[in-house]
Structures are given as C-alpha cells and as structure tokens.
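Peer 1: model this:
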Amino acid sequence: MMTNLFSVFDPMSSILNLPLNWLASLLGLFIMPFLFWMMPSRWSMMWSFVMYTLHKEFKLLLGPSFLGVSLIFISLFSLILFNNFLGLLPYIFTSSSHMALTLSLALPLWLAFMIFGWLNNTQHMFSHLVPQGTPPLLMPFMVLIESISNLIRPGTLAIRLAANMIAGHLLLTLLGNTGSSLSLSLLYFLILAQILLLTLEAAVAIIQSYVFAILSTLYASEVN
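Peer 2: Here you go, the predicted model:
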C-alpha cells in the first residue's frame, strides 16, 4: 500500500532485504557493449557524433592541462542519460530520481577536484575565494560566501537532477491515477496530455544529464 505520494519512487522489489530495483542502473552495462560488435548504423554514427561534440566542448572548457579527462564526463553524461530514459519506461525503476545515486555521482567528483586543487594549486584556490577588485572591508565576507557556495556544489548538483526527474514522474503519476474516473471524451485529452508530458520528460532527461556533466566540467576547470 502506498503510504505517501513519493513512495512510488521507493525501491520495493527485494530478495533477502536486497533492493533489486537498483539493478536498473546496471542495465546499460548489458545493453551498450553489444553495440560495439554491430555493423555501423545510423544510430551508432549519431551516437559517435554526439560523443565527439561533447568531447570538443569539454576539452575546450577543461583546457590543455586536462587531456583525456573529458572521457570521464562523457561517461558520466551517458550514464545519467541512460538512467533518465530508462525511468520513462513502464515498471522500470528511476534510479536518477534518488539522492542516493545523484549524490554518489556528485560528491566523489567534487571531492576529487578539491583535493587535486588544494594539493597542487593552493595559491590559485585561495585566489578563488576573493574575487578581483573586492574592497578590503568585504574580503572576510566574500571568503565566507565563496566557501559556502563551494561546499554546497555537490548538493546542488544532486538535488537539481533528482528534483527535476521526480517532478515530471510525479505529474505523470498523478494524471495517470485520474484516468479511471474520467469519461471517454476526457480520457482522450488525458492521453494527449500524457504523450506531451512524456515528450517533455524526454527533453528534460537529455537536458539534465547535459547540465550535470557541463557543471562538473566547469567545477573541474576552476581547480587549475
């Protein structure tokens, strides 16, 4: 029985208290590798074009000192995008709508950037705490504000992705539960609204995975 409105997002399928719904995040590992053994197709060429475009953009943001690091963010983009689209399919668990997954992606990345920056570019990291041209009287306040904004970055990354995925799925669930009480004429409008919302959710799935990856890239570029 559903105890509250958000319990539809809880992992319920389990064996020996092990939540099996989290295995939905690993479905890409079983599906994606087979694409490498297929003949070149329009799908593979389109995906290669997307990856190459992202690589050029990430490489431009990271600079020449982070050669090869763009592959990490391309993999991150692919993982989030795949899980977002899996959540649009019926009866498949949306792992990217949970803070357990989004924070597990954002926190280690941010922590690695901070450790690398403070160990290798300490003076540069200190300079980020005080923007250029700040009056001496405001410097303590700017250091405090910049420190807080830096500390909340993994939380904002995680909450942004989870909240956007939950909002659309919650609206789809609420509208879908009203279908049994509607007349036939109103049911057509409901189906049309659900199709439009699914289209919007597909766009949100792409946009949020791109935003997560591009913000992680910008945070990485600041430590060098």
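
Peer 1: hey, let's count contacts and neighbours off CA atoms from now on
Peer 2: Will do.

Peer 1: what about Cys7, neighbour count?
Peer 2: If you look again at residue 7, you'll see it is Ser, not Cys. Neighbour count of Ser7, defined by other CA atoms under 10 Å: 11.

Peer 1: typo on my end, Leu144
Peer 2: 13.

Peer 1: and the helix or strand harbouring it, what does it pack onto?
Peer 2: Element membership for Leu144, per DSSP states H and E: helix 139-151. If you count contacts as 3 or more CA pairs under 8 Å, 6 or more residues apart in numbering; DSSP states H and E, helix 139-151 packs onto helix 122-129.

Peer 1: who are the packing partners of the helix it packs on?
Peer 2: Packing contacts for helix 122-129, counted by 3+ CA pairs under 8 Å, 6+ apart, involve helix 139-151.

Peer 1: now the second one, please; I'll put the structures next to each other:
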Amino acid sequence: MTLSLFDQFASPTLLAVPLVILAMLAPWDMFPAPGVQWLGSRLLAIQSWVFKTVTRQMIMPMSVAGHKWALLLMSLLIFLITLNMLGTLPYTFTPTTQLSLSLGLALPLWLATVLIGLRYHPVRSFSHLLPESTPTLLIPVLIIIETISLLVRPLALGVRLAANLTAGHMILQMIASTTLGMLCVLSPTGLLGAVILYLLACLELVVAAIQAYVFVLLLSLYLQENV
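Peer 2: Coordinates of the predicted model:
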C-alpha cells in the first residue's frame, strides 16, 4: 500500500529517458496563438484580458526597472498552472511534485533577484539584514537571523509548491481507493465517497492554480525588494 501510494510521485522513464522533459514541453502547445487574421477569436480575447489583468496586478507595485520581468513572470505563471492542472488528470505525471524541478525553478530565479539588488542597490540590499534603530547587542543576532531567512527563501518557494501538490494528490488517491473498495461491496457509503472525491478534485484544480500564482507572486515580491 505504501509503495502504490507514492509511486505516482516517482519520475517515470521510457527507454531510460525521463518523461519529465516531455511533460515540461507539453504546456506550451495547449494555448491558442494569434493568427494572421485582424480579429481574433473570443477565446484569444479572454486569454489576452486575463494575461493583462494578472500582469498589471503583479507589476504595478514595482518600479520601472522591474517591468522588464513581466514576460518572464507571466510565462512562469502559465507554465506552472498548466503543469499543475495537467497533473490532476488520470494516468498523468505532475513534474512540479518533484523537488528537483520546483527547486530548480526557485533557486536561480531567487538568486537573480538577489544579484540584481546587490548590483544596482547594494546599500539597500544590505540594509535589509539590519533593521533601523536596532540595539547594539542584538546586531550580530539579527544579522544571522535575517541572513538565514534570506537563504531559506528559495527552499520555501520550492518545497511549498511541491508539498501542497503532493498532499492534494495523496488525499485524492486515498479517498479514491477507499471509495472504490466501498463501491465494490455495494456499500451506500461509496456514493458519498464519490461525491466527496468529485468535490476534492474540483478543489485540487483551484489549489493547482493558487499554488502557481503564490509561487510567482512571492517571486515578484522578492524582485520588488531589489529593484
């Protein structure tokens, strides 16, 4: 039971080639692209409106220097939302449940924000390590604490994304297994379990979108501190 419960989080391979690479390429082909026509479809109009609204919400608090990150942040948001939602389909693989992918995205992007701050605003970047009017005796302790909290940020980004999706998938699998066993013995409780499973599946879709948005939002906040 333990092995079957966690098998869904193992990275599948085909002919010794990790399928995570194929899963990461799939989202880019699922969104409609503008054609040569002057007028687009309603789907393109809705997609464009959603992208502009979300981009405006994330970019407005930043300075002009941070607006150059708009394309990267929106691309990352669309990428993560699509990967997370595709993972809720049967017989599919969710790459974002792998710490190698989530940390692989979080670490370089976080490091880029830190390096930007050190390059263009070094004094302000170092000032975050020591709040104003700190007592002299607390200065070494606060510097250590703030440094640790700064270094933990990419770990928190990656682990939060992977852990939330992993927990949701595990709950769905446990309830699905229990519901299937109840339906096999013709238990009326199985119908209740099927309804709960359907509602949790809908909730998992919402969680998949929210976790992707939280990942990008926190990254934009880290960028806002350094531009």
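
Peer 1: rewinding a little: whichever helix or strand comes after the helix holding Leu144 of structure 1 to helix 139-151, inter-axis angle?
Peer 2: Once the chain leaves helix 139-151 of structure 1, the next helix or strand it forms, by DSSP H and E, is helix 153-177. Angle, helix 153-177 of structure 1 to helix 139-151, by axes from the mean of the first three to the mean of the last three CA atoms, to 10 degrees: 50 degrees.

Peer 1: just the helices in structure 1 please.
Peer 2: Ranges of helices in structure 1, per DSSP state H, are 27-31, 42-62, 70-86, 99-120, 122-129, 139-151, 153-177, 184-221.

Peer 1: ok, back up a step: which residues does the helix holding Leu144 of structure 1 contact?
Peer 2: 128-131 (CA atoms under 8 Å, 6 or more residues apart in numbering).

Peer 1: mean shift between that helix and structure 2?
Peer 2: Taking mean CA distance after the TM-score superposition for structure 1, the mean distance separating helix 139-151 of structure 1 from the aligned residues in structure 2 is 0.7 Å.

Peer 1: in that helix, what's buried?
Peer 2: 142-143 (16 or more other CA atoms under 10 Å).

Peer 1: tell me the counterpart of Leu175 of structure 1 in structure 2.
Peer 2: Mapped onto structure 2 by TM-score structural alignment, Leu175 of structure 1 lines up with Ile175.

Peer 1: burial measure for the equivalent of Val50 of structure 1 over in structure 2, as a count.
Peer 2: Aligned against structure 2 by TM-score structural alignment, Val50 of structure 1 finds its counterpart in Val50. The local packing of Val50 of structure 2 (other CA under 10 Å) involves 12 other residues.

Peer 1: what's the answer for Leu25 of structure 2, then?
Peer 2: Leu25 of structure 2 has 11 nearby residues by other CA under 10 Å.

Peer 1: thank you kindly, that will do.
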